[in-house]
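Asker: After the sequence you'll find the predicted model.
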Amino acid sequence: MIDFEKFAKYSKAGPRYTSYPTAPEFNESFTCKSYEEVLAHQDASRPLSLYFHLPFCRSACYFCGCNVVYTSKEDKKERYIDYLERELVLLSQHLDTEREVIQMHFGGGTPTFFSKEQLERILKAIKSHFKNFAKDAEISCEIDPRYLSKEQLDVLTCNGFNRISYGVQDFNDEVQKAIHRIQPYDVTQNAVKMAKSSGIKSINMDLIYGLPFQTFETFQETLRLAVSLDPSRLAVFNYAHVPWMKKSMRKIDETTLPHPSVKLAIMRYSIDYLEANGYKMIGMDHFAKPDDELFLAIEKGELHRNFQGYTTKGGADLIGIGLTSIGEGVAHYVQNFKEMDAYEAAIDAGKLPVHRGLILNEDDVLRKAVIMEMMSNFKLNIEGIEQAFGIDFFTYFADAIEALKPFEAEELVVVDKVGKKILVNPTGTLLIRNIVMPFDAYLQKIPEDKRRFSKTV
């Protein structure tokens, strides 16, 4: 049992660690030329993971932190595809597109806001450059159930898509009105039935706790309805309220947001309820059935984390394509322009639309390995880190180990100096962002009251 009031003290600003160093450290000294240099020296034996950002939505969902363009005009979507095609041509001049593709993901925005014909056009362009898809490649798409047709699903399945993720957030009417996303249960139910009848076996559903007007009782009902649809995976995210970054979030009345103690109660209940209904907790906020590859990966300690969340496809170079998309390699991050005008201008000038990025130094690469391993698998093989990086772990990370002592005292973490392991217990997993923060060298330089991140709890 958790003393929720006591654990609420851990609610503080902190990164979600989809990367390390985190995105605020990206800078504009990393240019198009920097990226070309990185691509020229990549290890050709490493496979590729492709991410395509399809940014359009019809209207704003107030909780959303994604980079979105709101429109109802078909010509804007057609124009965007024109530029995607041109970006692919430019990219193929610097990237070995014969490398094996083991993962591809369509994110947004609302990818299925594009018509059947537009999706076909995008996929034709992709496959004209990338022809070497692995037989077991994970090919996935984020989908808003309100914008989905059987014809669109047919395009996806005919092109090898084998996993889809439905945005649900919450089934409660009052919550839906407050976040400006009216999505009745039967709309989601029909979308799930459609996917299953089309042969999609891996279906994820995204829920968010911490939204306006949510209570412990209303989220219990949302969970019940979600499980009734029998998805193979569920992601239960903590709402990231960052109104200084996303103007649409300013429309949310902060007095209607649930207290951190309520959010922790919701999360604890979610874990118990989902495990009682056949799901296992995977990583920080994901749940999967025992026969799902995510669950099998964490059992082997082989789960990985990137900008798309948790994945079994580690060891790949992530190539981001489209507006605001992010790419990642062993020692770099790169992000395209966020503004459409700048994105188009770069491509018009015959340049990859790189806005900013980062070359990682040796310390960054080391800390990235530590943080991502703990975020993914809730444990750390210290001996493996020492061997890989040629360090004495407890000397190098003396400050971080000292900062973990309160978590040890609360029996959330075990730091085993003899067995050279760090183990996070099941309750500690709820606070994994807090637990890895001491290893973040950049965060330690920022006073706590100046940290501009969402709350960890």
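Answerer: Looks like it came in fine.
Asker: CA only for contacts and neighbour counts going forward, please
Answerer: Fine.
Asker: How about residues contacting the longest helix belonging to the chain?
Answerer: If you go by DSSP state H, the chain has its longest helix at helix 74-92. Helix 74-92 is contacted from outside by 56, 114, 118, 121-122, 125-126, 129, 321-322, 344, 347, 350-353, using CA atoms under 8 Å, 6 or more residues apart in numbering.
Asker: Which helix or strand lies directly C-terminal to that helix?
Answerer: Counting by DSSP states H and E, the element after helix 74-92 in chain order, helix or strand, is strand 101-108.
Asker: any idea which element the closest residue to residue 307 other than its chain neighbours lies in?
Answerer: With CA to CA, 6 or more residues apart in numbering as the criterion, residue 307 has its nearest non-adjacent residue at 5.1 Å, and that residue is residue 18. Using DSSP H and E, no element contains residue 18; it sits outside every helix and strand.
Asker: thinking residue 18 is in contact with residue 311, fair?
Answerer: No - applying CA atoms under 8 Å, one finds residue 18 not in contact with residue 311, separated by 11.6 Å.
Asker: neighbour count winner among those two?
Answerer: Comparing residue 18 with residue 311 by other CA atoms under 10 Å, the one with more neighbours is residue 311, at 20 against 17.
Asker: before we go on, here's another structure to hold up against the first:
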Amino acid sequence: MARGSFSAAPAHNAMNTTDTDTLFRPDLLAKYNANGPRYTSYPTALQFRDDFDLADYTRAAADPRAARTDLSLYFHIPFCDTVCFYCGCNKVVTKNRAHARPYLDRLKGEIALQAALFDTTRVVSQLHWGGGTPTFLSHDEIGELMAATREHFRLAPDSYGEYSIEVDPREASPETIAHLRALGFNRLSLGVQDFDPRVQQAINRIQPLEMTRSVMRAARAHGFHSIGVDLIYGLPHQTVESFSRTLDTMLALAPDRLSVFGYAHMPRLFKMQRQMDPATLPSPEVRLAILRRVIERLTDAGYVYIGMDHFALPTDELARAQAQRTLHRNFQGYSTRAECDLIGFGASSIGKVGDVYAQNEKDLPAWSDAIDAGRLAITRGVRLTHDDRLRRDVITQLMCNLELRFDEFDATYGIAFTEVFAPELARLQSFADDGLVSIGARRLGVLAAGRMLVRNIAMVFDRYLGQQTLERFSRTL
């Protein structure tokens, strides 16, 4: 099917005027606009323990039952040439490219340490490089790291594996894109945020349209399977009209996926955000009006509203996975590989192996010291309880498939879902009254108007929220 000639999204994914009118009723916005997790994991990272027992991780890695599942690899490349004022990622801002060499050498050491724990005949069907800016590395360094990965792990063929990399168009030429494809990457994620020059100046990210267009053209020319783009609403100087122009420009470029995140202004946690004048941020009313325009504009253009802040063409693997009920979430967001064990490499990266979450040292010197000493840099984590596993499954099904089929949980966990979760179902009645969910005898479904509030719906099943401050999380709207 030719790009741009795709058919409309399936009816159950469509948003109509009635849905958006319901979603943006002032009383409902006031009721549901709260802080909450994004549920890239359950329990969330706030439940990770500093006294985590590393033996739990090594036992999970060696469990012979895990051999039936594929592996997913995540590499965190923390370096950035310049700082974007909105960014809350773990990063090292430097123009000295020589800083990448010792980090790369240590990553290769960490690959060997992790590979020694796993049955490396297991297929790697997913790989992702994030940051920071992975393309901060030179072409030779990128090739060196991929070669080291292939030396220790068995990557699936291009036709099956999903191998993605976050690309800053300011750091990537068409030659870079060709090099990445030749090394095996087949999916790109591009940071754009906004095309408006005034907004770009305020966030310290000057990125002319032609830079983005050039990268996307190169990616298509070299046969990348999917191109995703990140936009952010709620940034300085944004208006409904200005962001509409950004949307129109982006739709002309026709990415396969769009992530449109709400900016989380947390200057107490992220000092660089203090460089932006808070008086220039759009008001809550304008921010919500921008979000409404995003949902209406993208769904009218034929994109499937996956949920929360993600959209995809019906032909994209993300939309197909949701339609087939195989969509998943991991620490990079929505994923098409549901049952993979995830191994994290690099400072601050998080892995999930069996029922164990494990996070590396966030501090670059501390991570470096551990690898230099010949040991894993894992410093925090948690082993899931039976209740954690059950609730993780519930929350994952809600976030990804937008429904709960009670009989599936009854069969898998040996429970009577409606009895175990009677208090939660009672709390969700107000969501049903507001037209956000439907609750039947054997099924709970998230209605079209509830997709943006799926975090709020999932929070009902989170038993930890009463034990922690919600201020550590971003707003749900």
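Answerer: Great, that's in hand. Computed from a predicted model, the values in this text were never measured in an experiment.
Asker: Next one: the aligned partner of the residue nearest to residue 307 of structure 1 in structure 2 from residue 100 of structure 2, what distance?
Answerer: Using TM-score structural alignment, the partner of residue 18 of structure 1 in structure 2 is residue 40. The gap separating residue 40 of structure 2 from residue 100 of structure 2 is 28 Å, by CA to CA, to the nearest Å.
Asker: one step back: in helices, which of the contacts of helix 74-92 of structure 1 appear?
Answerer: Reading helices off the contacts of helix 74-92 of structure 1 with DSSP H, I get 118, 121, 122, 125, 126, 129, 344, 347.
Asker: Next one: residue 306 of structure 1 from residue 236 of structure 1, what distance?
Answerer: Taking CA to CA, one finds residue 306 of structure 1 at 17 Å from residue 236 of structure 1.
Asker: Between the two, tell me which one has more neighbours.
Answerer: residue 236 (21 against 18).
Asker: Quick check: the gap between the aligned partner of the more buried one in structure 2 and residue 370 of structure 2.
Answerer: Structural alignment (TM-score structural alignment) places residue 236 of structure 1 against residue 260 in structure 2. Remark: distance between residue 260 of structure 2 and residue 370 of structure 2 (CA to CA) = 37 Å.
Asker: From residue 270 of structure 1, how far off is the residue opposite residue 56 of structure 2 in structure 1 once aligned?
Answerer: Matched by TM-score structural alignment, residue 56 of structure 2 corresponds to residue 34 in structure 1. For residue 34 of structure 1, the distance to residue 270 of structure 1 equals 44 Å [CA to CA].
Asker: For stretch 193-212 of structure 2, which outside residues touch it?
Answerer: By CA under 8 Å, 6+ apart, stretch 193-212 of structure 2 touches 83-86, 169-170, 190, 192, 230-233, 235-238, 242-243, 246, 276.
Asker: among those, which are in strands?
Answerer: Counted as lying in strands by DSSP state E, out of these, are 190, 192, 230, 231, 232, 233.
Asker: and of the residues you listed, the nearest to residue 437 of structure 2?
Answerer: Of all those, the one sitting nearest residue 437 of structure 2 is residue 233; the distance, using CA to CA, is 25.9 Å.
Asker: The closest one matches what in structure 1?
Answerer: Per TM-score structural alignment, the equivalent position to residue 233 of structure 2 in structure 1 is residue 209.
Asker: which ones are touching its match?
Answerer: 169, 219, 236, 237, 238, 239, 263, 266, 267.
Asker: now residue 371 of structure 1
Answerer: The contact partners of residue 371 of structure 1, taken as CA under 8 Å, 6+ apart, are 17, 20, 436, 439, 440.
Asker: Now do the strands in the stretch 151-300 of structure 1.
Answerer: Using DSSP state E, counting those that start in this stretch, the strands assigned to the stretch 151-300 of structure 1 run over residues 163-169, 202-209, 233-238, 280-282, 286-288.
Asker: tell me what the last one is packed against?
Answerer: I take that to be strand 286-288 of structure 1. The contact analysis (3 or more CA pairs under 8 Å, 6 or more residues apart in numbering; DSSP states H and E) places strand 286-288 of structure 1 against strand 233-238, strand 280-282.
Asker: what stretch of structure 2 does the shortest one fall on?
Answerer: The reference is to strand 280-282 of structure 1. Using TM-score structural alignment, strand 280-282 of structure 1 pairs with 304-306 in structure 2.
Asker: And for stretch 361-379 of structure 1?
Answerer: Mapped onto structure 2 using TM-score structural alignment, stretch 361-379 of structure 1 spans residues 385-403.
Asker: Tell me the buried residues in the matching stretch?
Answerer: Buried residues in stretch 385-403 of structure 2, counting neighbours by 16 or more other CA atoms under 10 Å, are found at 388-392, 394-403.
Asker: chain center to it: distance?
Answerer: Averaging C-alpha positions (CA atoms, centre = their mean, to the nearest Å) puts stretch 385-403 of structure 2 17 Å from its chain's average.
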